[in-house]
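Asker: Test case, fold it:
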Amino acid sequence: MADELVLYTNPMSRGRIARWMMEEIGQPYRAEIVGFGEPMKGAAYKAINPMGKVPALQHGDTVVTECAAICAYMADAFPQAGLAPAPNSRSRGPYYRWMFFAAGPVEAAVASKAFGLEVPPDRARAIGYGTYADTMDTLEYAVTRGEYLTGDRFSAADVYVGSQVLWGLQFGTIEKRPAFEAYGARISARPAARRAAEIDDALMAEMQKQG
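Answerer: This next block holds a predicted model:
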């Protein structure tokens, strides 16, 4: 029997990224909804993720946390889905490059902007993302080099980077540049993206109804 896939998530969290990835993979999985507060910070869940945050993925005896890692792991664990370039292909470098650019500089730059944190210009070189402007320019470069991040083929990198772009556009932490809006429209139209959003939106509505 194949190892069970269990996604620990919450529809009002970054777990939506992992949900999208699971829908792209197309393998059966079970979702465990973890509430904020005690359920997420309690001993039972922290035995799975000591950070007390979602998402987390359990695949048999393997536990993976962090959205970029979950996307990369799932793409490699289920190569038949075609969501990761071959290790020896020319696309593998850009695949890693842009996924982890989003997990590092983009995540940090966007969080700083959201909380009104500004790095003094003379200290920018000490920060991984440099400046918000440089990060946005580089992100625009990434999404305009082809239809997708590795060229003409959608990959797990587009799930992760695309989620960052879509959320940033929605909440105003990423500038509404035409390149970002066009890229966001392309990837959010994917059937798996729509399925994942419908599942999590329905869960969110039910949770809000229950108070």
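Asker: make it CA atoms for all contacts and neighbour counts henceforth
Answerer: Will do.
Asker: The helix ranked longest in the chain: which residues count as buried?
Answerer: Ranked by residue count under DSSP state H, the longest helix found in the chain is helix 191-210. With burial defined by 16 or more other C-alpha atoms under 10 Å, the residues of helix 191-210 counted as buried are 192, 193, 196, 197, 200, 203.
Asker: Second chain to compare with the first, below:
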Amino acid sequence: MADPVLLYTNPMSRGQIARWMLEEVGTPYEAVILDYAGGMKTADYRAINPMGKVPAIVHGGKVVTECAAICAYLADAFPAAGLAPATDDRADYYRWLFFAAGPVEAAVTNKAMGFVLPEGRERSAGYGSLDDTLDTLETAVTGRSWICGGTFTAADVYVGAQIDWGLTFGTIPSRPAFEAYAARLRERPAYKRQKEIDNALIAEMQKQG
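Answerer: Take a look at the predicted model:
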């Protein structure tokens, strides 16, 4: 039997995305919970991820960081889960996976942090404007059940996590297409398992102060 995937995470982090993907894949995995001030900054963990951030996975001796990369890697590493389209049918899959990891992540984070682009410098930012980015993201989840049409894929885990998180915390505005897409995601058994696990860990951490 192959070694399980090792997941380095914190329940109050984007590590929730990696755990959700692992639950979708259905492969055995072990989670190592790291705190922000200590565990993530140790020399041992920085040897895995020099950024000192989570999530990271180790599989077969190989390290993968960055949530979008983790989702894509796991879909390819465990093809039986059916979470990646055929290689000749990945246009939408790659397009929206990387759009969410690039323009969406940057635009939403900048807005949440209060960064304001100087007038006339939109082209320099890459994503242009938050409104343009959200309007474009909306097209990805309009008129179809999932990012790649009728089949749920790893792109839905990453794009969906961005939308789900944004709606929950107010960093992405409520729009009917976003709300409907998030509602479909929240019905997935793997999503529910991930939330149950991470919410229990968060509750335990809060008890401990």
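Asker: The buried residues of helix 191-210 of structure 1: which two are farthest apart?
Answerer: 192 and 203 (16.7 Å; C-alpha to C-alpha).
Asker: Now do the strands in structure 1.
Answerer: Ranges of strands within structure 1 are 5-9, 30-33, 56-59, 62-65, based on DSSP state E.
Asker: can you list the ones you listed in TSV and add distance to residue 139 of structure 1 and mean neighbour count?
Answerer: TSV is the format used below for the strands of structure 1 (distance: least, C-alpha to C-alpha, whole Å; neighbours: other C-alpha atoms under 10 Å):
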stretch	distance to residue 139 of structure 1	mean neighbour count
strand 5-9	27	22
strand 30-33	31	14
strand 56-59	26	22
strand 62-65	24	16
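Asker: I'd like the ones you listed laid out as CSV, including distance to residue 210 of structure 1.
Answerer: Output for the strands of structure 1, formatted as CSV (distance: least, C-alpha to C-alpha, whole Å):
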stretch, distance to residue 210 of structure 1
strand 5-9, 18
strand 30-33, 14
strand 56-59, 24
strand 62-65, 28
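Asker: Quick check: the residue of structure 1 most remote from its centre vs residue 153 of structure 1, distance?
Answerer: What lies farthest from the middle of structure 1 is residue 122; by C-alpha atoms, centre = their mean that is 31.3 Å. Per C-alpha to C-alpha, to the nearest Å, residue 122 of structure 1 is found 40 Å from residue 153 of structure 1.
Asker: Ok, residue 8 of structure 1 next?
Answerer: Taking C-alpha to C-alpha, one finds residue 8 of structure 1 at 29 Å from residue 153 of structure 1.
Asker: Just want the most central residue of structure 1.
Answerer: Nearest to the mean C-alpha position of structure 1, by C-alpha atoms, centre = their mean, lies residue 160 at 3.4 Å.
Asker: Residue 122 of structure 2 contacts residue 130, doesn't it?
Answerer: No: using C-alpha atoms under 8 Å as the test, residue 122 of structure 2 is too far from residue 130 to be in contact (9.9 Å).
Asker: Who has more neighbours out of the two?
Answerer: Comparing residue 122 of structure 2 with residue 130 by other C-alpha atoms under 10 Å, the one with more neighbours is residue 130, at 19 against 13.
Asker: residues in contact with the counterpart of the more buried one in structure 1?
Answerer: Taking TM-score structural alignment, the alignment pairs residue 130 of structure 2 with residue 132 from structure 1. Residues near residue 132 of structure 1 by C-alpha atoms under 8 Å, 6 or more residues apart in numbering: 109, 110, 113.
Asker: List the residues that contact the counterpart of residue 67 of structure 1 in structure 2.
Answerer: Aligned counterpart of residue 67 of structure 1 in structure 2: residue 67 (TM-score structural alignment). Residue 67 of structure 2 sits next to 14, 15, 17, 18, 55, 158 when contact means C-alpha under 8 Å, 6+ apart.
Asker: For the first one, which non-adjacent residue is closest in space?
Answerer: Distances taken as C-alpha to C-alpha, 6 or more residues apart in numbering put residue 55 closest to residue 14 of structure 2, at 6.6 Å, once the chain neighbours are dropped.
Asker: What count of nearby residues applies to the one you found?
Answerer: Residues within reach of residue 55 of structure 2, counting by other C-alpha under 10 Å, total 27.
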